[in-house]
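In: let me see the structure of the following:
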Amino acid sequence: MVGTNSIRGSRVGSGPTGEAERGQVAPRIERSYWCSNGHESRPSFAVEGVADAPEFWDCPRCGMPAGQDKDNPPAAPKNEPYKTHLAYVKERRSDKAGADLLDEALSALRERRGTTDAP
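Out: Now for the predicted structure:
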């Protein structure tokens, strides 16, 4: 038989797997996080970095933010509706300022055309 391989199912360069070959795992601690739907997540963090554990964690079941206080989980984020360009312009200018700007632009256009009559 040509091309037989006695190490079928493994790739070249792979060695034996197991804890002894890979080294020791860093000591870990689990933290509990609860979302507003009551789901508990228990991610593990290295003991040396416990002070660096985040205050909030995304719930893997529903995607809501989760906190470490079971009785007071963080509130759901507020979704703001999509704003059009006109909505942003209206936030910056009042109706009177917009009307004044429009009148100024129309009078400049009429001067360039040579017409002064307003409709």
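In: from now on I want contacts and neighbour counts done on CA atoms only, so please keep to that.
Out: Fine.
In: which residues are contacting stretch 45-60?
Out: Outside of stretch 45-60, the residues that reach it under the criterion C-alpha atoms under 8 Å, 6 or more residues apart in numbering are 26-31, 33-35, 39-41, 64-68.
In: quick one: the strands in the chain?
Out: 28-30, 33-35, 40-41, 44-46, 56-58, 65-67 (DSSP state E).
In: and the ones you listed, which is most packed in?
Out: Comparing those by mean neighbour count (mean count of other C-alpha atoms under 10 Å), strand 33-35 ranks first with a mean of 26.
In: which residues of the protein fall in helices?
Out: Residue ranges of the helices in the chain, as given by DSSP state H, are 19-22, 85-92, 95-113.
In: which one of those helices lies nearest to residue 79?
Out: Relative to residue 79, the nearest member of the helices of the chain by C-alpha to C-alpha is helix 85-92, separated by 16.7 Å.
In: compute the inter-axis angle for the closest one and helix 95-113.
Out: With axes from the mean of the first three to the mean of the last three C-alpha atoms, to 10 degrees defining the directions, helix 85-92 sits at 110 degrees from helix 95-113.
In: one more to put side by side:
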Amino acid sequence: MTSTNSIRGFRVGSYASHENDAGQPLAQRFSVQYFCASGHVTEPSFSIDADPEEIPEEWTCTSCGLPAGRDASAPPAPPKNVPFKTHLDYLMERRSTDECEELLAEALEGLRKRRGTAR
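Out: Predicted coordinates:
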């Protein structure tokens, strides 16, 4: 017994076209080789009509995710991962330890004066 609410020939949630591309000629294209630092080769395809200046110099490697370039002898270097810096790291870049201790002493003295607990 079939349900009265179903539509024959459709899948629920499907937005697929009913046109059939079988037997149709594919658009002309060419592939470009990109080489990553890990030695992988990625070959994306581009349309024959594509402007050569619009074809990117770098492409993301589909195997490892590193940047890949067109020159096999000199692939792009992997990006450097910079560790997260804390507020203290940034402070220590600008000031020496002695300067930090002086500022801390001044701040504590001001706080004690406001609270009325000066030493």
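In: one step back: what's the closest of the helices of structure 1 to residue 12 of structure 1?
Out: Between residue 12 of structure 1 and the helices of structure 1, the shortest gap by C-alpha to C-alpha is with helix 19-22, which sits at 16.9 Å.
In: residue in structure 2 matching residue 96 of structure 1?
Out: Structural correspondence for residue 96 of structure 1 with respect to structure 2 (TM-score structural alignment): residue 98.
In: quick one, what contacts its match?
Out: Counting by C-alpha under 8 Å, 6+ apart, residue 98 of structure 2 makes contact with nothing.
In: quick one on the thing from earlier: got TSV for the strands of structure 1, with distance to residue 21 of structure 1 too?
Out: Output for the strands of structure 1, formatted as TSV (distance: least, C-alpha to C-alpha, whole Å):
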stretch	distance to residue 21 of structure 1
strand 28-30	20
strand 33-35	33
strand 40-41	30
strand 44-46	21
strand 56-58	33
strand 65-67	36
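In: on that earlier part again, which of the helices of structure 1 sits most buried?
Out: Among the helices of structure 1, helix 95-113 has the highest mean neighbour count (mean count of other C-alpha under 10 Å), at a mean of 12.
In: for residue 9 of structure 2, grab the count of nearby residues.
Out: Counted with other C-alpha atoms under 10 Å, residues neighbouring residue 9 of structure 2 total 7.
In: how about the one 5 residues further on?
Out: Here the number of neighbours of residue 14 of structure 2 (other C-alpha under 10 Å) works out to 7.
In: residue 69 of structure 2 versus that one, what's the distance?
Out: The spacing between residue 14 of structure 2 and residue 69 of structure 2, counted by C-alpha to C-alpha, to the nearest Å, is 39 Å.
In: so how far is residue 119 of structure 2 from the counterpart of residue 111 of structure 1 in structure 2?
Out: Across the two structures, residue 111 of structure 1 finds its equivalent in residue 113 of structure 2, going by TM-score structural alignment. Shown here: residue 113 of structure 2 relative to residue 119 of structure 2, a distance of 9 Å by C-alpha to C-alpha.
In: stretch 67-85 of structure 1 aligns to what range in structure 2?
Out: For stretch 67-85 of structure 1, the matching stretch in structure 2 spans residues 69-87, with TM-score structural alignment as the criterion.
In: how far off centre is that stretch?
Out: Distance of stretch 69-87 of structure 2 from its chain centroid, counting by C-alpha atoms, centre = their mean, to the nearest Å, is 12 Å.
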